[in-house]
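>>> Give the three-dimensional model of this entry:
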Amino acid sequence: MALITKAPRGTHDILPGEIHKWQHVEQVISEVFSTFGYREIRLPTFEHTELFERGVGDTTDVVQKEMYTFEDKGGRSITLRPEGTSPVVRAVLENGLDKGALPLRTAYFLSCFRYEKPQAGRLREFHQFGIEMFGTATADADTEVILVADAVFKRFGIRNLTLTLNSIGCPTCRKEYHAALKAYFAGHVEELCETCRDRLERNPMRILDCKSPVCHEIAKGAPVILDYLCDECREHFDAVKRNLDALGIPYRVDPTIVRGLDYYSKTVFEFVSNEIGAQGTVCGGGRYDGLIPILGGDPLPGIGFGMGLERLLLTLEAAGYAFPSPEGPAVYIGNIGEPAGVCALELVTQLRQAGIAAEKDIVGRSLKAQMKYADKIGAKYTLILGDSELESRRAKLKDMATGESVEIDLDQIVTEMTNRR
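Just a heads-up that it's a prediction; the model follows:
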């Protein structure tokens, strides 16, 4: 019989046979960000659309082309979150976290949604790890955020990444830069896509981030933001570079990094892999000191990054990373006959209550089929119960890896299995 439907294009089922990789990655990342003092925040999957129109920027591809937006039953415009920073800022302001101890360090794991062409490492529903820090405008804060990402990659032993940096300045120096961009692109206006013609007056920096091959080629000859930085932005950028130099962290200055989101300012950065195809950016972030006032809060500096978990997993697999093997139950208790089945139920219940993973037959399989099943699910030990085992209250515990067996007291099974952990 044919399936009535399949998963929507650009989505991916994370199956039981691969979830251990995700759990391992999330556990390692959590251990890293905790050492830097970041604490996890959990957010709604959807927000009011104006949050992203104001926060992300209505001249971006994300808002103009990629958001999943719908009207709810109350007539409100709702959007599945396309990124994590704006929702974190909304939560910080709504819950008064900006009035507490600063700097405020937050971290999150979440799914995001963007309508774009699915390809390796880029899905319409994708998963991110991110951090956001609020309350300090120093270059040391920029450095720390970069160090968190660097520490994650080092914990996984990933060496084939390039850290790229740029500064996109502040509103003061960008005013002059915008004028230079307008003058340059005005000479190519007939060649630009319709979207970029609109951007030319509203936000010409967005043209540098256009995915159109024609616009991308034209943008290669555009003025470079680093030539227009004000003294404050230049010194800030130089301080970030000095910190990284002092720590021996290699980087490359890339003036083409401009970010696809309007809220960024000053430092922007990416970690790029050359082993996962065209979508090689594994992590991207930067400073967004102007975002909180845009969303209704008092001025407060912010900086953070987002790390694509699908892309991180692709990078780990390309590097031959040794993920821990998924664990089966500590013991599978096979049984012959109804009394043995009741005893097996009692024993697995005792084991589970002690925090030890245990299974028994609940299908009605033959003993031979039970043992095949135990092998398939990766049980570490097996125990078979029949009439003689019930009478003596003793049974043979078999190590499935070595084939060795040892006789144990059924009344001491919890102690026995605890000692074998």
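>>> Please make it C-alpha for all contacts and neighbour counts, starting now.
Will do.
>>> Can you give me the distance of residue 52 to residue 263?
10 Å (Cα to Cα, to the nearest Å).
>>> Could you also give me the structure for this next sequence, so I can compare it with the first?
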Amino acid sequence: MQINIPRGTQDILPGTVEKWQYIENRIKDLCDRFQYNEIRTPIFEHTELFLRSVGDTTDIVTKEMYTFEDRGERSLTLRPEGTASVVRSFVENKMFGLPSQPVKLFYLGQMFRYERPQAGRFRQFVQFGVEAIGSKDPAIDAEVMALAYSVYESLGLSKLKLVVNSLGDKESRLAHREALMGHFSPSIGEFCKDCQSRLEKNPMRILDCKKDHDHPLMKSAPSILEYLNEDSKQYFEKVQAYLTALNIPYEVDSNLVRGLDYYNHTAFEIMSEAEGFGAITTLCGGGRYNGLTEELGGPEAPGIGFAMSLERLLAALQAEGIELPIEKKIDCYLVALGEEAKDYTVGLLNELRKAGFSAERDYLDRKVKGQFKAADRLQAKFVAILGEDELKENKINVKSQETGEQKQVNLDHLAAALKDFQSY
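Have a look, this model is predicted:
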């Protein structure tokens, strides 16, 4: 019986995985420049972590988490997002006591959500995110957005749109909450069941509903910007001023609501405006989450971060027709003529690899013509041909596949000869 891959997952095969590696290396390079250090957290956590941090009214918690009970009857959940785990680790490992503050971290790993698979969206997906914890300076908000924007720009994407909003502080959100409840209450029966339950728990989440986004009351809903107190207004104005100083174009969208309960103050999304990208244009989202460390048992340590899906990033590259500059070539292919020569290439191949070359030989007992074809398929820069006569004379013929130049060298000096060839 053939067993197929689970729905919503994918095999990333050779030929494609190199694109992932290229992107991952670019991300790590940018994080190094911005001074964000990598953190790796468990792939599953106690379910309570996500209930307390992400919020029990979110789609992630109510519909999308992969939750199971282990043999000790503990409820565990495959991580659906990265921030909760990073903040849990920040608190548990007392990183708030480190001399260097704020603590700037990045993660790159698999997340799991049970949602309907579609283009660029999977049930198991790879997410890159950063968290800067320990500063309430609006300049760090701008830096986080700049890092996210730099990832896309450095890969050649140009059809981008950064959208920002302020969700305000606790006082501002309470005032906005009352206004939203008064706005939606008279007609809440016209909305989906999720929105009806959100009215009392978190009415701002109604604005994020995918089912009722075209309802007329959505467009006329009170804007959070109308309810920002003076401190929240000044904070948001500073963030915008810093984005301008960084020459990052942006738009303010008062209806932007991030889908997680822990956000406050700055919220943002980066979208693709590439033709044919699809109805869901969001590439990346993030925001500030002051109060989350306290919720998870730590001291006050305001934070901000973002998360981006690598699958969505790859889809955006495809939509803009961008080919990554990936060169998959090997340095040398060993062609052997005769049994003794074939036996000798086993050790010779290992010597080349130890010397730092990517090298390969035939394992299917091909004829000479077949071995040369194999070298072409692997895009070998050089072919080294060893026959019985050459073996007796301790010689080997080296041919450049690019120029056609060929010369005979001492068999013991093949690695040095390849280096000389490459230096021309």
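>>> and the nearest residue to residue 300 of structure 2 once chain neighbours are set aside, which of the three is it?
Once flanking residues are discounted, residue 300 of structure 2 sits nearest to residue 294: 5.7 Å by Cα to Cα, 6 or more residues apart in numbering. Here residue 294 of structure 2 is recorded as helix under DSSP: H, G, I helix; E, B strand; the rest coil.
>>> Show me what residue 294 of structure 2 aligns to in structure 1.
Taking TM-score structural alignment, residue 294 of structure 2 has residue 293 as its aligned residue in structure 1.
>>> spatially speaking, which residue is in the middle of structure 2?
When Cα atoms, centre = their mean is applied to structure 2, the residue found nearest the centroid is residue 128 (3.0 Å).
>>> Contacts only, for it.
Going by Cα atoms under 8 Å, 6 or more residues apart in numbering, residue 128 of structure 2 touches 106-109, 307-310.
>>> Throw those into CSV and include neighbour count, distance to residue 149 of structure 2 and secondary structure, thanks.
Formatted as CSV, the contacts of residue 128 of structure 2 follow (neighbours: other Cα atoms under 10 Å; distance: Cα to Cα, whole Å; DSSP: H, G, I helix; E, B strand; the rest coil):
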residue, neighbour count, distance to residue 149 of structure 2, secondary structure
106, 25, 15, strand
107, 21, 17, strand
108, 22, 17, strand
109, 18, 20, strand
307, 23, 12, strand
308, 21, 11, strand
309, 24, 14, strand
310, 22, 14, helix
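>>> Which of those sits closest to residue 196 of structure 2?
residue 307 (28.5 Å; Cα to Cα).
>>> Next one: the closest one from residue 105 of structure 2, what distance?
In this view, residue 307 of structure 2 and residue 105 of structure 2 are 12 Å apart by Cα to Cα.
>>> Touching both of these two, which residues are there?
Common neighbours of residue 307 of structure 2 and residue 105, using Cα under 8 Å, 6+ apart, are residue 130.
>>> quick one on the thing from earlier: quick check: the match of residue 294 of structure 2 touching residue 299?
Yes: with contact defined as Cα atoms under 8 Å, residue 293 of structure 1 reaches residue 299; the gap is 5.4 Å.
>>> Which part of structure 1 matches stretch 17-33 of structure 2?
Counting by TM-score structural alignment, stretch 17-33 of structure 2 sits on residues 19-35 of structure 1.
>>> Could you pull up the average distance between that stretch and structure 2 after superposition?
Here the mean offset of stretch 19-35 of structure 1 against structure 2 after fitting is 0.9 Å, by mean Cα distance after the TM-score superposition for structure 1.
>>> how about that stretch: buried residues?
Within stretch 19-35 of structure 1, the residues scored as buried using 16 or more other Cα atoms under 10 Å are 20-21, 25, 29-30, 32-33.
>>> okay, now residue 423 of structure 2: neighbour count?
Look at residue 423 of structure 2: counted by other Cα atoms under 10 Å, it has 7 neighbours.
>>> picking that back up, dump the buried residues of stretch 19-35 of structure 1 to a markdown table, plus distance to residue 416 of structure 1.
A markdown table is the format used below for the buried residues of stretch 19-35 of structure 1 (distance: Cα to Cα, whole Å):
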| residue | distance to residue 416 of structure 1 |
| --- | --- |
| 20 | 27 |
| 21 | 30 |
| 25 | 32 |
| 29 | 34 |
| 30 | 33 |
| 32 | 35 |
| 33 | 37 |
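>>> Out of those, which is nearest to residue 330 of structure 1?
Nearest to residue 330 of structure 1, judged by Cα to Cα, of those is residue 20 at 16.5 Å.
>>> OK, contacts around the closest one?
Neighbour list for residue 20 of structure 1: 324-326 [criterion: Cα under 8 Å, 6+ apart].
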